[in-house]
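> Sequence below, structure please.
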Amino acid sequence: MKELIPIDVLLSSFGSIEGGIIILNAQGKMVYLNEWVQNHALLMSDKYYGQPLDEVFEGDVSPVLLESVDGAVNSSLSRVMSYRIHKNILPLYRNKQMVDEQALSVSVSVTPLPDMTGILIRIVDYSSLVKREKQLRLNEALLKIEKDYFQKASDETLSTEEFVASFIRQITDKVSVIDVHFSLIRGQEPVYRCHSDQPKEELLIEIERCIHSKEMLGQELDRFVTYKGQQQGMTSSVIHFSDESVKGVLAIAKRSDLLDISLDKTMTKVQNLIHNLVEWKISYEKLSYMATHDSLTGLFNRAYLTKKFDEFRRQLEERKIDRFSLFFIDLNKFKQINDEHGHKCGDKVLVKVAQRIKSSLEADDVAFRIGGDEFVIMKADIDPPTYVEFLKHRISSSFLCDGLVMSVSSAIGCAQYPNDGENLDELIHLADEKMYRQK
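Below you'll find the model as predicted:
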């Protein structure tokens, strides 16, 4: 075998190289290591010249690499190896002072030099590419969750708490490289809390307490939450929603310190995802409430009558109830209250009457305000005359309104399904007629 090509001539032929260069002589003994290799590996000694490859590095050299070098020495065979296939080809680290850190992801090519003057080992570090790929996969998983749950936000049967619990489970399942700990607070109570182990639960509870007690607000609270998370090896934050009664506390951590993802970027993406989905669900809740409820009294509105009537009829068909009744309520001389005391006082009377109607309902009963001073109640399995008298008495009890003692009586008509009518219009018409006879 000829003499080795001069090192400076050989390196000049590579141009600008990002990665490692190792040159062996014709017998497979060490001749040269470039600075990149020295910066990413622990060497047995700086006197590596003439040493076998496996006696130069502190740490294991892959047998596959050693076999490839022997193949190049004996039969001029070239070989390319990848970290993904052959773990730990060489003991290379991102920081050679931290040998416990994750080894670099590299590809290695073993190539005989021209005229068999020696062997070139080229090392390409693709750790950053792997990191980007992991981050892209994580981002794709979060985007899919966001798309799926934007659609689910309009599901009226799914409460905000159930909605949040569902997509947090999805994040935990689909983005398996992180632990997600999240608490959703509505008013003064956490309505949902996700945690994996006791220390993280304590972190959420402590932050929740600070939010409830209002010991800290705004940036001061955010800084405190960030600090508390760092103490437990996590990234944490408070999520503020447009509905001021709703707050979120988020903390995430890598499943392993060796995982090659950016926790700060991941935190931002998860935080934005949770914020956007909860905001979307809150908006749908508000829109749904406005579409089905009377804005003054909080009772259901006329538009919701048909749906509730169909639900009662379905319960009857399924024999969950024996019968149900519809009560039509009209306040007596309500116009006189508006004329004498003003509409502001009249509105307060309506709110008071609605409160008394609500207090007369059982769990499965429903009440509606369908007009100015007209209300409807649907109740199952009730004796109508007894309930009518009870409700009249409750509505007519005196109360204070702007310093005045007020009292309002009512006329109430009742119709039963299916005896008095087979559809909603027939029941309302009959109950309305009976109510007017009382007037």
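> When you work out contacts or count neighbours from here on, use the C-alpha atoms and nothing else.
Will do.
> how much space between residue 270 and residue 340?
Taking CA to CA, to the nearest Å as the measure, residue 270 falls 58 Å from residue 340.
> Equivalent analysis for residue 239, please.
Per CA to CA, residue 239 is found 49 Å from residue 340.
> So which of the two has more stuff around it?
Using other CA atoms under 10 Å, the more surrounded residue of residue 239 and residue 340 is residue 239, with 17 against 10.
> in terms of contact, does the more buried one touch residue 267 like I think?
No: in this structure residue 239 lies outside contact range of residue 267 using CA atoms under 8 Å: 11.7 Å.
> Neighbours of residue 108, how many?
Residue 108 has 20 nearby residues by other CA under 10 Å.
> That one sits in which helix or strand?
Here residue 108, judged by DSSP states H and E, is contained in strand 106-112.
> Just checking, which helix or strand succeeds that strand along the chain?
The helix or strand immediately downstream of strand 106-112 is strand 119-125, counting by DSSP H and E.
> For the helix or strand following that following strand, which helices and strands make contact with it?
For strand 119-125, the following helix or strand on the C-terminal side (DSSP H and E) is helix 127-152. Packing partners of helix 127-152 (3 or more CA pairs under 8 Å, 6 or more residues apart in numbering; DSSP states H and E): helix 160-174, helix 263-292.
> this one as well, want them side by side:
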Amino acid sequence: MSDNVNTSAATQEPVFVSPSDLSVNFTKKQMVFLGLQNTVAMSGVIIVPILCGLNVSVTLFCAGIGTLIYQFVDKGIVPAFLGGSFAFIAPLTVIISEMGVPYAQGGLIFVMCFYFLFALLLKLLGTERIHKVFPPVITGPIIMVLGLCLANVGVSSASEHWIVALLTFGIAIVVNIFGKGLTKILTIVLALVGGYLISIPFGLVDFSGVLAAPWFGVPNFTLPKFDVRAIIMIAPAAIVPCIEHIGDVIAVGTTVGKDFTKNPGLPRSLFACGCATCVSACLGGPSLTIHSENTGVLAVTRIYSPFVVRCGAVWMALFAFVPKFEALCRSIPNPVIGGVGILLYGMVTSVGVRTVVENRVDFSKPKNLIVASAILILAVGGATFTFPGGISLGGMAIAAIAGIILNLVLPNKSAEERAEEAKAKEAAKAE
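Have a look, this model is predicted:
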């Protein structure tokens, strides 16, 4: 890895520089309510069930409970909030439309096996080898594309009404730059509320669903059923969240200034995510993964306490029993979500840029340019490869695999540099 980074400081591991954690300024009681911001900011978890046909209330409950399970297994160290993985939208949509939700649950239960096997593989490799396989020249671009791949989602939503989207974005900027104390911390909430209110005069808010929804209701939990076809359809996509999980954990660690690949470690984190996914699938929820919005919230608010994340998870699980909350989330206009998304997704991308800069990745080296270029273009371009048997990989998975292979195969030094070294050695021998 040292060949990818200028080692004037003799560092052999990624550099983690953390701004101050503002959560130390709040009491436990205040943090309980700060967790509501995480809940609201993570309202994007409803996108996956809406797109593929799962129950939204069940997904809210599973995201909340799944996050708590992840935090428990992961020793409560990583401030990560879990939500549905976008990697499974396509196969889930087909299975749910043709076979029903229970069979989709059965297929998702087997996803945990991939998490466990991948965790075992990383355990056997060890942390040092993980850093060798994922040096900053790889992790930086991967973190960048975590945000860039969502850019289209944010812009698409914003383009439905640019005035509302830009005003919402403007509120977020003003609050984050000029706000003080609790006001600054509540950037996301204030932007969403402000954008929501601005949307009303434009006729973008439909209150009918909110008014019709009851105050209390039990989510429609379902039991899984198993079918080989459903399992085969879902299995190929399982590698995607496993690879993405590594980038997400590194992104969270870079944001808060801690190396979570060492403590609690990637194997434990993957195992925890697998446990959360298993419980979610058994109840009728999606496969769970760390959402990129989570990193954006951390970067914007600078509240890094895992306790706040757990409070947000509890709030989300409780709101699953309040159909009005689900209806309220559904009523948030897309331009408002897009306006906030521009900031959140941009923050994630900026964390990737910061990773490259702080680790002083030398882009004068052709190898580093090639590795970073391949990751960025393959991921943002949405490259997809279909293999024999109908198995397909695309986007983040292909980009990460390509970057890893190129980094391991390509020589660290160019032909000219090797020739100069050879001449220097020959001259030294002659002397």
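> Fetch the TM-score of the aligned pair.
The TM-score (TM-score structural alignment, normalised by the length of the second structure) is 0.21; 150 aligned residues with a CA RMSD of 7.1 Å.
> And the helices and strands packed on helix 127-152 of the first structure: which comes nearest residue 11 of the first structure?
helix 263-292 (38.4 Å; CA to CA).
> The closest one: which residues count as buried?
263, 266-267, 269-271, 273-275, 277-285, 289, 292 (16 or more other CA atoms under 10 Å).
> and the spatially closest residue to residue 170 of the first structure that is not a sequence neighbour, how many neighbours does it have?
Of all residues not flanking residue 170 of the first structure in the chain, residue 145 sits nearest, at 7.1 Å (CA to CA, 6 or more residues apart in numbering). Residue 145 of the first structure: 18 surrounding residues under other CA under 10 Å.
> thought residue 145 of the first structure was touching residue 169?
No: if you go by CA under 8 Å, residue 145 of the first structure and residue 169 don't touch, sitting 10.4 Å apart.
> what's the spacing between residue 187 of the second structure and residue 417 of the second structure?
50 Å.
> between those two, which one's more packed in?
For the pair residue 187 of the second structure and residue 417, the greater number of neighbours falls to residue 187 (24 against 11), based on other CA under 10 Å.
> ok, the more buried one touching residue 175?
Yes: with contact defined as CA under 8 Å, residue 187 of the second structure reaches residue 175; the gap is 5.7 Å.
> Could I get the helices and strands packed on helix 127-152 of the first structure in a markdown table, plus columns for distance to residue 412 of the first structure?
Supplementary listing: those in a markdown table, determined by distance: least, CA to CA, whole Å:
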| stretch | distance to residue 412 of the first structure |
| --- | --- |
| helix 160-174 | 37 |
| helix 263-292 | 23 |
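> which one of those lies closest to residue 324 of the first structure?
Taking CA to CA, helix 263-292 is the member of those nearest to residue 324 of the first structure, at 21.4 Å.
> Check which helices and strands whatever helix or strand comes next after the closest one is in contact with.
Proceeding N to C from helix 263-292 of the first structure, the next assigned helix or strand is strand 300-301, under DSSP H and E. Using 3+ CA pairs under 8 Å, 6+ apart as the contact test, the elements touching strand 300-301 of the first structure are strand 366-369.
> Which strands or helices does whichever helix or strand comes after the strand it packs on pack on?
The first helix or strand that comes after strand 366-369 of the first structure along the chain, using DSSP H and E, is strand 374-380. If you count contacts as 3+ CA pairs under 8 Å, 6+ apart, strand 374-380 of the first structure packs onto strand 324-331, strand 366-369.
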